[in-house]
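**Q** Sharing a model that was predicted from the sequence below.
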Amino acid sequence: MTTTKLDLNQCNQLISKFEQVIKTPIKTPSSVYYTGVDLGTACIVLAVLDENYEPVAGSYRYANVVKDGMVVDYIGAIKIVRELKAELEEILETELVYAAAAIPPGTNELDSGAIRNVVEGAGFELTALLDEPTAANQVLNIENGAVVDIGGGTTGISILNQGEVVKVVDEATGGTHFSLVVAGSYKMSFDEAELYKRDTSKHKELIVVLKPVVEKIASIILRQINGYKVEGIYLVGGTACLGGIENIIEKNTHIPTFKPINPMFATPLGIAKSCTDKIMD
């Protein structure tokens, strides 16, 4: 069975709620709060859910403390997460104790310790650590298909069969590569290209410029899903926000391709839904 439209609608409703509570947090007391910490290459997001796993608050900040899925500015990462945590605690008038986090697939041995230390260094008790595309599926609820998390430096792919993860992999190519192409094409600095890329009003022209990079991502997906029955491709991650990216990937893979209303928030919400009040060993 493929993911139904209802499943994506439920995901979109959750993301929509989260977007609302970022602007207007819900201050009704909860017996416990669950926080998802998403340390992205371009953006750090904290998503807070209540005892019923409903969004109550959230915050994010663009940063460059992570490169290609690896923490490169350890102190800077702790500082930003601690500041976002304090900001949300002041709003909710409570201490945020429990948090879950995620890492790119295949980097567990290399970076799981660093991610854990960042989360705990910011004052959280870590309760879960999972790979990013699998975390995103906590809100997508895919039974058969591939979750493709297009981040700043890498693209993570999680293949699911009857709701079970059968393969996870991470390959270079992501938003950083988009920014490099934009910088070269428009003769601007990398930082200027990053800002230009985020302007949704520019996406119609940018999708033409970035088509070769998107096609490369499509080829990565095709190579990694070879031999598996994949009924649909589901895009998440900040880079997937580029308007029209799903059309190019679908055209090149010949597999129905979908994305939620704001792909950037699927993973942090999935991380938060994986959080519990049981501290990891």
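**A** Noted; the coordinates are in hand. Residues are numbered from 1 along each chain as shown.
**Q** Could you use CA atoms for every contact and neighbour count after this?
**A** Will do.
**Q** quick one, helices of the stretch 1-150 of the chain?
**A** Listed in chain order, the helices of the stretch 1-150 of the chain (DSSP state H, counting those that start in this stretch) span 5-23, 74-92, 108-121, 132-140.
**Q** Pick the most buried one from the ones you listed.
**A** Highest mean neighbour count among those (mean count of other C-alpha atoms under 10 Å): helix 132-140, with a mean of 28.
**Q** the inter-axis angle of it versus helix 5-23?
**A** When axes from the mean of the first three to the mean of the last three C-alpha atoms, to 10 degrees is applied, the directions of helix 132-140 and helix 5-23 differ by 100 degrees.
**Q** Now find how far off-centre helix 132-140 is within its chain.
**A** For helix 132-140, the distance from its own C-alpha centre to the chain's C-alpha centre is 9 Å (C-alpha atoms, centre = their mean, to the nearest Å).
**Q** Could you do stretch 158-173 as well?
**A** 15 Å.
**Q** and what of stretch 133-153?
**A** That offset, for stretch 133-153, works out to 9 Å (C-alpha atoms, centre = their mean).
**Q** again, but for stretch 136-154
**A** A distance of 8 Å separates the centroid of the chain from that of stretch 136-154, by C-alpha atoms, centre = their mean.
**Q** ok, now stretch 246-254?
**A** The answer for stretch 246-254 is 21 Å, by C-alpha atoms, centre = their mean.
**Q** Tell me which residues of that stretch come out buried.
**A** Neighbour counts over stretch 246-254 (16 or more other C-alpha atoms under 10 Å) mark 246, 248-250, 252-253 as buried.
**Q** Pull the residues that contact stretch 55-72.
**A** 14, 17-18, 21-22, 24-27, 39-50, 73-74, 76-77, 80, 84, 88, 92, 103-104, 111, 114-115, 152-154, 172 (C-alpha atoms under 8 Å, 6 or more residues apart in numbering).
**Q** ok, Glu83 - contacts?
**A** Not one residue lies near Glu83 by C-alpha under 8 Å, 6+ apart.
**Q** typo on my end, Lys259
**A** With C-alpha under 8 Å, 6+ apart, Lys259 has these contacts: 234-236, 240, 246.
**Q** and with 7 Å instead?
**A** The contact partners of Lys259, by C-alpha atoms under 7 Å, 6 or more residues apart in numbering, come to 234-236.
**Q** nearest to Val147, of these?
**A** For the contacts of Lys259, the closest approach to Val147 (C-alpha to C-alpha) belongs to Tyr234, at 4.8 Å.
**Q** Need the contact partners of stretch 32-52.
**A** Stretch 32-52 is contacted from outside by 30-31, 55-69, 96, 98-102, 151-153, 268-269, 271-272, 275-276, using C-alpha under 7 Å, 6+ apart.
**Q** change it to 6 Å
**A** Defining contact as C-alpha atoms under 6 Å, 6 or more residues apart in numbering, one finds that stretch 32-52 is touched by 30, 55-64, 66-67, 98-101, 152, 268-269, 271-272, 275.
**Q** Presented hereafter is structure B, for comparison with structure A:
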Amino acid sequence: MSEKKLTFQYCDDMIQKFEDVIEKPINSKSSVYYTGVDLGTACIVLAVLDENYNPVAGSYRYADVVRDGMVVDYIGAVRIVRELKAEIEEKLNTELVYAAAAIPPGTDALDSGAIKNVVQAAGFELTSLLDEPTAANELLKIKDGAVVDIGGGTTGISILKDGKVIHVVDEPTGGTHFSLVISGAYEMPFKEADKFKRDNRNHKEILPVLKPVVEKVSSIVNNHIKNYDVNEISLVGGTCCLTGIEKIIQNQTGVYTHKPKNPMFATPLGIALSCSQDIIEE
């Protein structure tokens, strides 16, 4: 088996284990637990790993407390993270202490403080704060290529060479724009359109409607990879759950494009994998 297939297998196996423990947490004693907090525009996810960095629990909630990578409802964000934390702690019969978090690329000067404060106000000791596509690569383990994180409001791109990030950027256009297009095309309220979009049974029907927006994302990716030697694009983020999105991006960029089993959970698991017991100083 090739190294590339082995890498994809590790990623998909971790996501499958995480999906399993969301439904049925593994309540075995661990000397420490590592939590990844993913404050997404559409969804907040907590992923918990044991001392060996294996998934043991997780929880998520769709919410509207972050927009375009920025916290717009601080109190609401803290409340949700605190509630998800308490929910998992009850299931594991332990206290979750250490957490890592992530932000969209290039927003550290604008909003990293808010993300940090949300995580700490929810009762965690923050150990790491990195950009979302780079966090996802903690799980993907891509050495050369581009990791494209299509979130609710923005598309983040990390270009890697020999396992190191050499270019990172975040651009507007994401799942919110997909939902707006569906809302207009089907004449339905935005929240209803957002829910309609998430249902896999509707993907075949809505893909042609969303194709222009996916092509817009493709052009953003193209603009940022054109000056680099990129022969592989890895898609992550909840918006990439759209069936067939990878084919359109591959056709538009001319670069081999793939996505994990469930791209929605790649970033939170990658964040958790970057967690340690080394607390970020104030």
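**A** Arrived safely. A quick note: this is a predicted structure, and the numbers were derived from the prediction, not measured.
**Q** would you turn the helices of the stretch 1-150 of the first structure into JSON lines with distance to Val182 of the first structure?
**A** Formatted as JSON lines, those follow (distance: least, C-alpha to C-alpha, whole Å):
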{"stretch": "helix 5-23", "distance to Val182 of the first structure": "28"}
{"stretch": "helix 74-92", "distance to Val182 of the first structure": "26"}
{"stretch": "helix 108-121", "distance to Val182 of the first structure": "29"}
{"stretch": "helix 132-140", "distance to Val182 of the first structure": "26"}
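**Q** Between those helices, which one is closest to Met280 of the first structure.
**A** Proximity to Met280 of the first structure (C-alpha to C-alpha) singles out helix 108-121 among those, at 10.0 Å.
**Q** how much does that closest one stray from the second structure?
**A** On superposition with the second structure, the mean distance recorded for helix 108-121 of the first structure (mean C-alpha distance after the TM-score superposition for the first structure) is 0.2 Å.
**Q** which residues of the stretch 151-282 of the second structure fall in strands?
**A** Secondary structure of the stretch 151-282 of the second structure, counting by DSSP state E, counting those that start in this stretch: strands at 154-161, 164-172, 233-236, 257-258.
**Q** counting contacts, what elements does the last one pack onto?
**A** Think strand 257-258 of the second structure. Counting contacts by 3 or more C-alpha pairs under 6 Å, 6 or more residues apart in numbering; DSSP states H and E, strand 257-258 of the second structure packs against strand 233-236, helix 245-253.
**Q** how does it look with 10 Å?
**A** Where contact means 3 or more C-alpha pairs under 10 Å, 6 or more residues apart in numbering; DSSP states H and E, strand 257-258 of the second structure is packed against strand 145-150, strand 233-236, helix 245-253.
**Q** just the first one next, same as before
**A** Here strand 154-161 of the second structure is seen to pack against strand 125-131, helix 132-140, strand 145-150, strand 164-172, helix 175-186, helix 203-225, strand 233-236 when contacts are counted using 3+ C-alpha pairs under 10 Å, 6+ apart.
**Q** that older thread, so for Arg223 of the first structure, which of the helices of the stretch 1-150 of the first structure sits nearest?
**A** helix 132-140 (17.1 Å).
**Q** how far apart are the closest one and its match in the second structure?
**A** Here the mean offset of helix 132-140 of the first structure against the second structure after fitting is 0.2 Å, by mean C-alpha distance after the TM-score superposition for the first structure.
**Q** what's the angle between that helix and strand 145-150?
**A** Calculated by the same axes, to 10 degrees, helix 132-140 of the first structure forms an angle of 120 degrees with strand 145-150.
**Q** Output the residue interval of the second structure matched by helix 132-140 of the first structure.
**A** The aligned range for helix 132-140 of the first structure in the second structure is 132-140, by TM-score structural alignment.
**Q** And stretch 50-61 of the first structure, what's buried?
**A** For stretch 50-61 of the first structure, burial by neighbour count (16+ other C-alpha under 10 Å) applies to 50, 53-60.
**Q** thinking again about what came up before, could you dump the helices and strands packed on strand 154-161 of the second structure to JSON lines with distance to Ala193 of the second structure?
**A** Below are those laid out as JSON lines (distance: least, C-alpha to C-alpha, whole Å):
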{"stretch": "strand 125-131", "distance to Ala193 of the second structure": "29"}
{"stretch": "helix 132-140", "distance to Ala193 of the second structure": "26"}
{"stretch": "strand 145-150", "distance to Ala193 of the second structure": "18"}
{"stretch": "strand 164-172", "distance to Ala193 of the second structure": "20"}
{"stretch": "helix 175-186", "distance to Ala193 of the second structure": "5"}
{"stretch": "helix 203-225", "distance to Ala193 of the second structure": "11"}
{"stretch": "strand 233-236", "distance to Ala193 of the second structure": "21"}
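**Q** So for Pro263 of the second structure, which of these sits nearest?
**A** strand 233-236 (4.5 Å).
**Q** Comparing that closest one with the first structure, how large is the average distance?
**A** Averaged out, strand 233-236 of the second structure is 0.2 Å away (mean C-alpha distance after the TM-score superposition for the first structure).
**Q** So what's the gap between that strand and the chain middle?
**A** How far strand 233-236 of the second structure lies from its chain's middle: 11 Å, per C-alpha atoms, centre = their mean.
**Q** what does stretch 50-69 of the first structure give?
**A** For stretch 50-69 of the first structure, the distance to the chain centre is 9 Å (C-alpha atoms, centre = their mean).
**Q** Which positions in the second structure sit opposite it in the alignment?
**A** Using TM-score structural alignment, stretch 50-69 of the first structure pairs with 50-69 in the second structure.
**Q** rewinding a little: narrow the contacts of stretch 32-52 of the first structure to those in strands?
**A** Applying DSSP state E to these, the entries found in strands are 55-62, 66-67, 98-101.
**Q** Max pairwise distance over those residues: which two?
**A** Among those, the pair separated by the greatest distance (C-alpha to C-alpha) is Val56 and Lys67, at 29.5 Å.
**Q** coming back round to it: would you list the helices and strands packed on strand 257-258 of the second structure in CSV and tack on distance to Ile206 of the second structure?
**A** Formatted as CSV, these follow (distance: least, C-alpha to C-alpha, whole Å):
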stretch, distance to Ile206 of the second structure
strand 145-150, 18
strand 233-236, 19
helix 245-253, 11
